[in-house]
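**Q** The following comprises the amino acid sequence and a computationally predicted model.
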Amino acid sequence: MSCAWKSSVVFAVVAMLLASSSAAVAGEKCAKSSVTAVSHQKEDKMDIVDTAVEAGSFKTLVAAVKAAGLVETLKGKGPFTVFAPTDEAFEKLPSGTVETLLKPENKDKLVAILTYHVVAGNVKAADVVKIKSAKTVQGQTVAIDAADGVKINDANVVKADIDCGNGVIHVIDAVLIPKE
């Protein structure tokens, strides 16, 4: 093996090592986004909670899920179908309702309301329009009307089929309240 060839190989190896270590240092700040990009390419999807957080329009819902102690459940395997009210939907409730529900002494009522928004299974829009009701995780049923758009009780579905790693979210414009 000639000296010139050996030094070329050594130079190439050193250059590769330097390049990879420089890339690692330079890429440290965006490592999470790179991992996320790779994950999405592999068809891995965020769970329901992370999807709601990232959307930015479910801050009240996410706060309620945290206060109710349901984060781990909704990050679980599922699958779940969530009828997710937007922040604007929560604003339609009478003044002080959300604040009252978020108090620790009202946790049971908050859990009942939130689980009334969840159906076990992965129910897509194409399935929802074929049924008249669905049993919620809370135990009661919600009425489904697909005659003019899709309504869940009195709430309109404003966006359907947000796929998540552990289910699906359908965005609604009102908070569903179970019967007492």
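**A** Alright, I've got the coordinates. Residues are numbered from 1 along each chain as shown.
**Q** For the rest of this, base every contact and every neighbour count on C-alpha atoms.
**A** Fine.
**Q** Identify each buried residue in the strand ranked longest in the chain, please.
**A** Longest strand of the chain, by residue count under DSSP state E: strand 155-164. Within strand 155-164, the residues scored as buried using 16 or more other CA atoms under 10 Å are Ala155, Asn156, Val157, Ala160, Asp161, Ile162, Asp163, Cys164.
**Q** Helices of this protein, residue ranges please.
**A** Applying DSSP state H to the chain gives helices spanning 3-26, 31-41, 48-55, 59-67, 71-74, 87-91, 97-101, 107-115, 125-128.
**Q** could you redo those as a markdown table and give each row distance to Ala146?
**A** Listed next are the helices of the chain as a markdown table, based on distance: least, CA to CA, whole Å:
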| stretch | distance to Ala146 |
| --- | --- |
| helix 3-26 | 52 |
| helix 31-41 | 32 |
| helix 48-55 | 24 |
| helix 59-67 | 25 |
| helix 71-74 | 26 |
| helix 87-91 | 20 |
| helix 97-101 | 29 |
| helix 107-115 | 22 |
| helix 125-128 | 8 |
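**Q** want to compare, so here's the second one:
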Amino acid sequence: MLKSILKTSSAAIVAMSLGFAAAPALADGHGAKMNIVETAIASDAHTTLVAAVQAAGLVETLQGDGPFTVFAPTNDAFAALPEGTVETLLEPENKDMLTKVLTAHVVAGDVRAADLIAAIEANGGSYEFEAVSGDTLKAEIRDGNVFIIDENGNAGQVTAADLAQTNGVIHVVNAVLVPK
């Protein structure tokens, strides 16, 4: 489980008012204490993601300087994939495919909830951006909640936002984004 202290900031207030879950920050107010991988490892809700990152050989990359923005699917999100999908992706011969799926959840830079919401609003209700995988993701606000949509139309709701890390930020999503 994430060990966290709820920090109130203008971004968190904006995020909460638009349907994000309250954003627990692993920080002392200005600086985070853990990197993206360390935080994922500390989360009981992200054990499948951690196993996938390890199998893809992305641990060192995601512990790097960044900054990175990670849309982190929960264990439940992975469990919702068709039966056998996770097991197949974790097989060594499918490392390239697994890497593509995982990097479809990563954006170069530090994208905070308030910035993402502002971009959605400035672009008429939908904002497209590129994942590290090269795939296009889209962000929209639906019924007061922020969703990240992959190129196949699969949408993951952001359930926790602005989890500050030493090398970027994590936003928790309730679906796995699948690249084309």
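**A** All right, it came through fine. A quick note: this is a predicted structure, and the numbers were derived from the prediction, not measured.
**Q** What does the TM-score come to for these two?
**A** Superposed pair, TM-score by TM-score structural alignment, normalised by the length of the first structure: 0.75. Supporting alignment: 141 aligned residues with a CA RMSD of 1.6 Å.
**Q** Take the buried residues of strand 155-164 of the first structure and lay them out in a markdown table including distance to Ser7 of the first structure.
**A** Compiled in a markdown table, the buried residues of strand 155-164 of the first structure are given as follows (distance: CA to CA, whole Å):
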| residue | distance to Ser7 of the first structure |
| --- | --- |
| Ala155 | 72 |
| Asn156 | 70 |
| Val157 | 67 |
| Ala160 | 61 |
| Asp161 | 58 |
| Ile162 | 56 |
| Asp163 | 53 |
| Cys164 | 52 |
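**Q** Tell me which two of the residues you listed sit farthest apart.
**A** Ala155 and Cys164 (21.6 Å; CA to CA).
**Q** burial of the residue lying closest to Val169 of the second structure once chain neighbours are set aside, as a residue count?
**A** Nearest in space to Val169 of the second structure, with sequence neighbours left out and distances taken as CA to CA, 6 or more residues apart in numbering, is Thr69 at 5.0 Å. For Thr69 of the second structure, the count of nearby residues is 27 (other CA atoms under 10 Å).
**Q** how about Thr69 of the second structure, what's its partner in the first structure?
**A** Using TM-score structural alignment, the equivalent of Thr69 of the second structure in the first structure is Thr81.
**Q** Spatially nearest residue to the equivalent of Thr39 of the second structure over in the first structure, not counting backbone neighbours?
**A** Counting by TM-score structural alignment, Thr39 of the second structure lines up with Thr51 in the first structure. Counting by CA to CA, 6+ apart, the nearest residue to Thr51 of the first structure once its immediate chain neighbours are dropped is Cys164, at 6.9 Å.
**Q** now Ala27 of the second structure
**A** Lys33 (5.7 Å).
**Q** my read: that neighbour touches Leu163, true?
**A** No: if you go by CA atoms under 8 Å, Lys33 of the second structure and Leu163 don't touch, sitting 11.0 Å apart.
**Q** from the middle of its chain, how far away would the helix or strand harbouring Ile120 of the second structure be?
**A** If you go by DSSP states H and E, Ile120 of the second structure is part of helix 113-122. Relative to its parent chain, helix 113-122 of the second structure has a centroid offset of 16 Å by CA atoms, centre = their mean, to the nearest Å.
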